[in-house]
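**Q** sequence? don't have it. structure:
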């Protein structure tokens, strides 16, 4: 899934610091709960949240329903797919095997998969860091393929798909997020251990950590123990989405878990347990695009984090760890589509723990404005603050959109009218208000979020 961020931080993160203001009233656990309750009511979160700070659980609570048809609620024992968070576990297993002398990250793929095309030119390191140039096999999967991928698929069938496509670049020269690389890592693990990948994961990672409620065959779990996934889930409408078999997602995204088990993983990561200090250092060392071995590195509000997200229509998941603050946030959510993310929810929860002002989600109702009125907002806007930040407001097929002047500032966002001159983006807890001069001409746009307010002057 495409990653999206807090709207103001995406636009203006260099312009202000998270330490600028005092916190709102109320205890941190209560504010976390209030925020998630409001987010669930506004159809922005439906799942289970875990917030761990300095070894103390601040919040561990379920929200919404695991099955909308029977109105069965989520609880902290509900199992959810971790999807691409699986990559952090697969990378940890590779590093454990390296400690045992069974694998080296510098080995060629051909050493373990001798028949794999171009295996002599790709290393395990390149598989781990998404720099192999391999075709991403999941690009070929959508809902129309559910009759195939919701049942066990032979590994060779997926290998054949990966091998049939040319490399998109010379291995080691670029970054391109690639599930194929982690699929092959599962096969490397099987060759190195002489055991199925799933068994090796249980024996070397899950069992030592006591993660007894985690595994791989998600779609065949009892229905009362797992969440149903929905591409759309609101108080008024829901649409179930078929989840693929674990043999399809495999070492790239096949692991399921509970937040109780993920608490064990969170403590392991924070305390650098299970693996050696050297292995954890390798895992967290960023390479191209800030990606290590199964981890993204980055920062929010100037605070560095280690992170991985997971997403497939029906489910979203986030694992974010701020080392300096010893703060871990885990979210599992059972709705979503390709353009969705729960990372904005992570950011708002982070703001609460960091002691910054926060705002609750409010249910928002779209109203229809005429094209004549919408055209009045079209134009170029520049931030009052220095730095050259700007956005264009455009109108396409009766829909208003905002576009950042720089590609790293702002993704294209559809803007929905709450009333005349007042708009909101669906996936952000933000408000855009257009202000007019005495003649009624639109003169600027005000963006507000989490107690922050920034003005953008209309320049044409």
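**A** Noted; the coordinates are in hand. Just so we're clear, the structure is a prediction, and the values are computed from it rather than from any experiment.
**Q** going by C-alpha atoms from here, please, whenever you check contacts or count neighbours.
**A** OK.
**Q** by contact count, what packs against the top strand by length along the chain?
**A** Identified as the longest strand of the chain according to DSSP state E is strand 303-312. Packing partners of strand 303-312 (3 or more C-alpha pairs under 8 Å, 6 or more residues apart in numbering; DSSP states H and E): strand 296-300, strand 315-322.
**Q** out of those strands, flag the one nearest residue 81.
**A** Checking the helices and strands packed on strand 303-312 against residue 81 by C-alpha to C-alpha gives strand 315-322 as the closest, at 7.2 Å.
**Q** try this one next to it:
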């Protein structure tokens, strides 16, 4: 009886907080939904997310789509607790490291045009670096095998970073600082995940294109993909906006603290783009249907190039991961999953695209509580559904 009451309470929660829930024109055959019920509103995934939200373990949006068409879109929690503004599928959430996917596409777009090549050294585009740093290749920077810059876990910060108050100050200050850093290891001999390598790649995008990194990504990634709720917001913009989620960091005592006032002035090529769940689906759909790059270069940017060991990045049992250009390619049995995750104080994000079966799962949270259980369950359900792919609709 207690289980029945629990399920009823969760269903009531879904009714109260089911913002923008849809089955998106699901095709039917013989009166039955062709899509698996576990991935639809009221199904196993929806109920599981609602349980976590009810326990204050999730705040944000989960979106599941098949062939670009949403079949489940559910939002929970508040984007701004002080103002009482709820999260929706159009709320911009700090993607954290998933921002690297945009940078990877921008860099590959320039390669597709012949404006650069991945084997070329950093020094061919940017000057002022020590000779060994200048010799690292764009490929090594994009796969985190260059050894340039700081580790992602470092507490080391550039002098005066807290006072930077403009896009120009951030850009020039970071580049000046990165020119002072030695290599951490011999390029090509190890995997060392970090953010600085992607900042350097963003600087290459700017140097080659003649545009700022931000403008290049806006014009050649965001615009052609149809992203309308995606931007590199400045800290003042985040504080003033109503459609942007504040990141809430969990303190040791369990309290959640709004981190928006202490955000960097603006995000970077490695982290800090704000994007909505619907926009992230549009980005994934545009990329994998060749709306951003040609078919060959889509495989270039998304395909795994460096095998990740458990020490590099722990993977779920039975899954193997490979780092590409701002994307992680996961092989799980017969399934290929492409995407990226992100995390930090007050944010936890993940994008999974199943290119061969047409599924996409977006999980965006403005809490730093782990979303791994949600991601793992969604993968399990999608891969199970793919085993019954003969019953799935082919349109959309």
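**A** Yep, that arrived. This one's a predicted model, so the numbers in the text were calculated from it and none came from an experiment.
**Q** report the TM-score for the pair.
**A** Once superposed, the chains reach a TM-score of 0.75 (TM-score structural alignment, normalised by the length of structure 2), with 330 aligned residues with a C-alpha RMSD of 2.9 Å.
**Q** report the separation between the most centrally placed residue in structure 1 and residue 340 of structure 1.
**A** Centroid-nearest residue in structure 1, with C-alpha atoms, centre = their mean: residue 309, separated by 3.2 Å. To residue 340 of structure 1, residue 309 of structure 1 is 11 Å away according to C-alpha to C-alpha, to the nearest Å.
**Q** now do the shared contacts for these two.
**A** Contact with both residue 309 of structure 1 and residue 340 is made by residues residue 316, according to C-alpha atoms under 8 Å, 6 or more residues apart in numbering.
**Q** residues contacting the residue mapped onto residue 197 of structure 1 from structure 2?
**A** By TM-score structural alignment, residue 197 of structure 1 lines up with residue 213 in structure 2. Contact partners of residue 213 of structure 2, counting by C-alpha under 8 Å, 6+ apart, are 202, 203, 205, 206, 269.
**Q** which SSE is the residue mapped onto the last one from structure 1 in?
**A** Same thing as residue 269 of structure 2. Per TM-score structural alignment, the equivalent position to residue 269 of structure 2 in structure 1 is residue 251. In this structure, residue 251 of structure 1 sits in helix 246-253 according to DSSP states H and E.
**Q** quick check: angle from that helix to strand 303-312?
**A** Compare the direction of helix 246-253 of structure 1 with that of strand 303-312 by axes from the mean of the first three to the mean of the last three C-alpha atoms, to 10 degrees and you get 170 degrees.
**Q** now do whichever helix or strand comes after helix 246-253 of structure 1: which elements does it pack against?
**A** Sequence order places strand 256-257 as the next helix or strand after helix 246-253 of structure 1, per DSSP H and E. In this structure, strand 256-257 of structure 1 packs against strand 80-81, with contacts taken as 3+ C-alpha pairs under 8 Å, 6+ apart.
**Q** circling back to that earlier point, tell me, how many residues neighbour the match of residue 269 of structure 2?
**A** 31 (other C-alpha atoms under 10 Å).
**Q** likewise for the one 3 residues further on?
**A** If you count neighbours by other C-alpha under 10 Å, residue 254 of structure 1 ends up with 25.
**Q** likewise for residue 232 of structure 1?
**A** So residue 232 of structure 1, with other C-alpha under 10 Å, has 17 neighbours.
**Q** residue 381 of structure 2 now?
**A** Around residue 381 of structure 2 there are 17 other residues, counting by other C-alpha under 10 Å.
**Q** and it, what does it touch?
**A** Shown in contact with residue 381 of structure 2 (C-alpha under 8 Å, 6+ apart): 38, 39.
**Q** counterpart of it in structure 1?
**A** Aligning on TM-score structural alignment places residue 381 of structure 2 opposite residue 352 in structure 1.
**Q** which SS state does its match fall under?
**A** State at residue 352 of structure 1, reduced to three classes by DSSP: H, G, I helix; E, B strand; the rest coil: helix.
**Q** how near is it to residue 340 of structure 1?
**A** Distance of residue 352 of structure 1 to residue 340 of structure 1, given as C-alpha to C-alpha: 22 Å.
**Q** was I right to think residue 210 of structure 1 contacts residue 264?
**A** Yes: using C-alpha atoms under 8 Å, residue 210 of structure 1 is in contact with residue 264, at 7.4 Å.
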